[in-house]
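Asks: Only the shape, not the letters, is given here:
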């Protein structure tokens, strides 16, 4: 598990609670309509701007 790696807790993003887990195969790894949803999810996670439907827990969650 990623959180078990040495130095994980020392990362600035981890200390600030800004680490997100996204489903890459569902949104980014294949071309198609789901890529648009992936951009909407990234918009909310990275910029706090809602684009499209609200992001669900299964789409992106804080670690």
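Replies: All right, it came through fine. Keep in mind that what you see is a predicted model, and the values were worked out from it rather than measured.

Asks: rest of the way, CA atoms for contacts and neighbours
Replies: Will do.

Asks: quick one, longest helix in this structure?
Replies: Of all the elements of type helix in the chain, the one with the most residues (DSSP state H) is helix 34-47.

Asks: how about that one: buried residues?
Replies: Residues of helix 34-47 classed as buried under the neighbour-count rule (16 or more other CA atoms under 10 Å) are 35, 37-38, 40-45.

Asks: could these go into a markdown table alongside distance to residue 26?
Replies: Supplementary listing: the buried residues of helix 34-47 in a markdown table, determined by distance: CA to CA, whole Å:
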| residue | distance to residue 26 |
| --- | --- |
| 35 | 8 |
| 37 | 9 |
| 38 | 8 |
| 40 | 13 |
| 41 | 12 |
| 42 | 13 |
| 43 | 16 |
| 44 | 17 |
| 45 | 16 |
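
Asks: Out of those residues, which comes closest to residue 12?
Replies: residue 45 (16.7 Å; CA to CA).

Asks: And here is the other one:
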């Protein structure tokens, strides 16, 4: 059985869902610490799309952390 490689969008979505499962939030600091390809700008673009589709909410959920994303 051959597995199809993920495209960039699918890979970024998998990374975002993994971060949400582990931390419950996506923050600039977490993206930097995780060495996410494309850095925070690429994750922020994905988070906007996820928010537009109702999958997550962006906001300031953790005091002192700035804007973040949470399920």
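Replies: Sure, I can see it. Remember, it's a predicted structure, so these values are computed and weren't measured experimentally.

Asks: TM-score them against each other, please.
Replies: After superposition, the two chains reach a TM-score of 0.27 (TM-score structural alignment, normalised by the length of the first structure), with 24 aligned residues with a CA RMSD of 3.2 Å.

Asks: between the buried residues of helix 34-47 of the first structure, which is nearest residue 20 of the first structure?
Replies: residue 45 (7.6 Å).

Asks: Against residue 24 of the first structure, how distant is the closest one?
Replies: The spacing between residue 45 of the first structure and residue 24 of the first structure, counted by CA to CA, to the nearest Å, is 14 Å.

Asks: What residues does the closest residue to residue 34 of the first structure other than its chain neighbours make contact with?
Replies: The spatially closest residue to residue 34 of the first structure, leaving aside those adjacent along the chain, is residue 27, at 5.3 Å (CA to CA, 6 or more residues apart in numbering). Counting by CA atoms under 8 Å, 6 or more residues apart in numbering, residue 27 of the first structure touches 34-38.

Asks: Residue 47 of the first structure now?
Replies: When contacts are taken as CA under 8 Å, 6+ apart, residue 47 of the first structure is in contact with no other residue.

Asks: same deal with residue 39 of the second structure?
Replies: By CA under 8 Å, 6+ apart, the contact set of residue 39 of the second structure is 31-32.

Asks: And it, how far from residue 12 of the second structure?
Replies: Residue 39 of the second structure is 11 Å from residue 12 of the second structure, where distance means CA to CA.

Asks: Also residue 66 of the second structure?
Replies: Distance of residue 66 of the second structure to residue 12 of the second structure, computed by CA to CA: 22 Å.

Asks: And for residue 58 of the second structure?
Replies: Plainly put, residue 58 of the second structure is 17 Å away from residue 12 of the second structure if you go by CA to CA.
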